[in-house]
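Chemist: build me a model from this:
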Amino acid sequence: MNTISILGCGWLGKTLAISFINEGYTVKGSTTSEEKLELLEMNGIEPYIVDISDFEEYDSFLNSDILIIAITSKDVDGFENLIAQIQESSIQKVIFISSTSVYGKLNKVMTEEDAVLKLPLTEIENLFRENTFFETTIIRFAGLFGDERQPANWFKNGKKIPQPKGFVNMIHKEDCIEIIQEIIAQNCWNETFNACSNHHPTRREFYTLAKLNNDFEVPKFEENEVYEWKIISSKKIQEVLDYTFIHDDLLRI
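Modeler: Below you'll find the predicted structure:
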């Protein structure tokens, strides 16, 4: 399997595509913007315009061995159409990038065995999980950061940060890319994984340090909210893939 299509070459997808090219893969990458086609091509990515909400046919883009879905769309109908096309394509394996937002704040540690909220995202997960024409692994990433996506820049203009006593669930871009590569390298399919740093400082501790280290003022917090939190467990992915996080101390980054 040496051809990979990446649906969504944005903040994560473009860097991921470049990492696979460096490993010797042929990579097709999609965007919804005509202006970004040249940028993808400059990085060695075979560029395509793909918007799943348009219900067009993507035969050439799907002429690959592996499909990685890295778009934020929650268009259930669009995904149903995409899946119908995948079934007719050469795609054998799919990685669907989901989110730990599927878990409610139940004041407990959340694992892959816990119930999820009834959301378009969980409905889309099930569409892929239940399909028997190809094999899918679902990765539920925690809050994404790295490069230009820096937590110090969040909650600007005096906006108060909610749940200061709650806990941070985050994962660095480098770990996201390494985990995706390991899933393919280890041929690990038909799984659902949480992916989140093991370190869970309080939101007050994390955002205060992030702001001060970047010369911002001490942030303001919502102090009188009902205490709600969750801690995302990544124990399963670490055990199955024998994975060690690159960025596992959120207060040192």
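Chemist: make it CA atoms for all contacts and neighbour counts henceforth
Modeler: OK.
Chemist: which residues touch stretch 181-191?
Modeler: For stretch 181-191, contacts defined as Cα atoms under 8 Å, 6 or more residues apart in numbering pick out 93, 129, 135, 136, 137, 138, 241.
Chemist: second chain to compare with the first, below:
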Amino acid sequence: MKISIIGLGWLGLPLAKSLAQQGHRILGSTTSPEKHRQLAEEGIDNVLFRLDPHPSGEGFNRLFDADLVVVNVPPKRRSMPETFHPEQIKYLKTLIQQAGIGKVIYTSSTSVYPNVNGEVTESTELCLNSTGHSAVYEAERILWADRNYDLTVIRFGGLLGMDRVPGRYFSGKEQVAGDIPVNYIHQEDAVRLLAHVIDKGLWEETYNGVCPVHPLKRAVYEKNANELGFAPPSSYRAQSDQPDWKRVNAEKIRKTGFEFRYKNPLSFYYTL
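Modeler: Down below sits the predicted model:
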């Protein structure tokens, strides 16, 4: 297929390389002129494309001459208002609809689920008042509404592995929440999961992309520190003072035949 990947970032770039190896024709986008040149030198076809939230760039109409578009645009939660990401998706959806693209994958986030101190699944009911991330919830809603394309939404947990080490972010920190379960997925499995959805034609669905094993954060942080040689958190919150949490269930994608290579975040590998 001709596949366009909106966002050749930490997830989008290895996905582009993997899909190209499988014989698909790949075109991607980046927001950085420097990265645009660098990727071109590496032989990766890409265009400059920004959503601010309106679209801009150079030659980005090529992105919409495709059979499938993978929307890999993380919300700028810290630097932009909650309305910014849904506006980005509105503009992008218009371009997709106008081009008559048949299939769309949206890489969403398990942050859309509220913290319920228990398990959540794809059938957990969400609304604007209950969601854990209103921008992502609205973006999903916009993409599902009035459309002429097949859509699948992948709600990824924490994207980690490779150069992203969870324990490093909390090294030396005090009063860290350590006694709540993690919802992580290794970069390699995230790429494989997206390729699996494409290969098996799993359309009109929502899937959680999260390891089936959920160790406590404390165990992950301590193992990272021990194996990679940095300081663990200097102190943890008392068990009675843990924040609300959720455990995200990934059985739905496993029932389609997908097998996680890294079922347990305690077995993740890193490339530092």
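Chemist: can you pull the TM-score for these?
Modeler: Once the chains are laid over each other, their TM-score by TM-score structural alignment, normalised by the length of the first structure reads 0.93; 250 aligned residues with a Cα RMSD of 1.7 Å.
Chemist: from the contacts of stretch 181-191 of the first structure, which two are the most distant?
Modeler: 129 and 241 (19.7 Å; Cα to Cα).
Chemist: now restrict the contacts of stretch 181-191 of the first structure to buried residues only.
Modeler: 93, 129, 135, 136, 137, 138 (16 or more other Cα atoms under 10 Å).
Chemist: aligned partner of the first one in the second structure?
Modeler: In the second structure, residue 93 of the first structure lines up with residue 103, judged by TM-score structural alignment.
Chemist: and the second one, by the same measure?
Modeler: For residue 129 of the first structure, the aligned position in the second structure is residue 144, judged by TM-score structural alignment.
Chemist: pretty sure its match contacts residue 150?
Modeler: No. Residue 144 of the second structure lies out of contact with residue 150 (Cα atoms under 8 Å); the separation is 9.2 Å.
Chemist: need the counterpart of residue 61 of the second structure in the first structure.
Modeler: Using TM-score structural alignment, residue 61 of the second structure lines up with residue 59 in the first structure.
Chemist: burial measure for that match, as a count.
Modeler: 13 (other Cα atoms under 10 Å).
Chemist: list the contacts for it?
Modeler: Residues in contact with residue 59 of the first structure, defined by Cα under 8 Å, 6+ apart, are 85, 89.
Chemist: now it: how far from residue 96 of the first structure?
Modeler: Distance of residue 59 of the first structure to residue 96 of the first structure, computed by Cα to Cα, to the nearest Å: 19 Å.
Chemist: likewise residue 235 of the first structure?
Modeler: 19 Å.
Chemist: do residue 209 of the first structure as well
Modeler: With Cα to Cα as the criterion, residue 209 of the first structure and residue 96 of the first structure are 33 Å apart.
Chemist: verify the stated contact: residue 99 of the first structure with residue 142.
Modeler: Yes. At 6.0 Å, residue 99 of the first structure counts as touching residue 142 under the criterion of Cα under 8 Å.
Chemist: more neighbours: those two, which one.
Modeler: residue 142 (22 against 19).
Chemist: quick one: what's aligned to residue 134 of the second structure in the first structure?
Modeler: Residue 134 of the second structure maps onto residue 119 in the first structure, by TM-score structural alignment.
Chemist: which residue ranges of the second structure form helices?
Modeler: 12-21, 33-41, 84-99, 134-144, 187-200, 217-228, 251-254 (DSSP state H).
Chemist: can you redo those helices as JSON lines with distance to residue 260 of the second structure?
Modeler: Shown next, in JSON lines, are the helices of the second structure (distance: least, Cα to Cα, whole Å):
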{"stretch": "helix 12-21", "distance to residue 260 of the second structure": "16"}
{"stretch": "helix 33-41", "distance to residue 260 of the second structure": "29"}
{"stretch": "helix 84-99", "distance to residue 260 of the second structure": "29"}
{"stretch": "helix 134-144", "distance to residue 260 of the second structure": "25"}
{"stretch": "helix 187-200", "distance to residue 260 of the second structure": "6"}
{"stretch": "helix 217-228", "distance to residue 260 of the second structure": "18"}
{"stretch": "helix 251-254", "distance to residue 260 of the second structure": "8"}
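Chemist: nearest to residue 120 of the second structure, out of those?
Modeler: helix 251-254 (11.1 Å).
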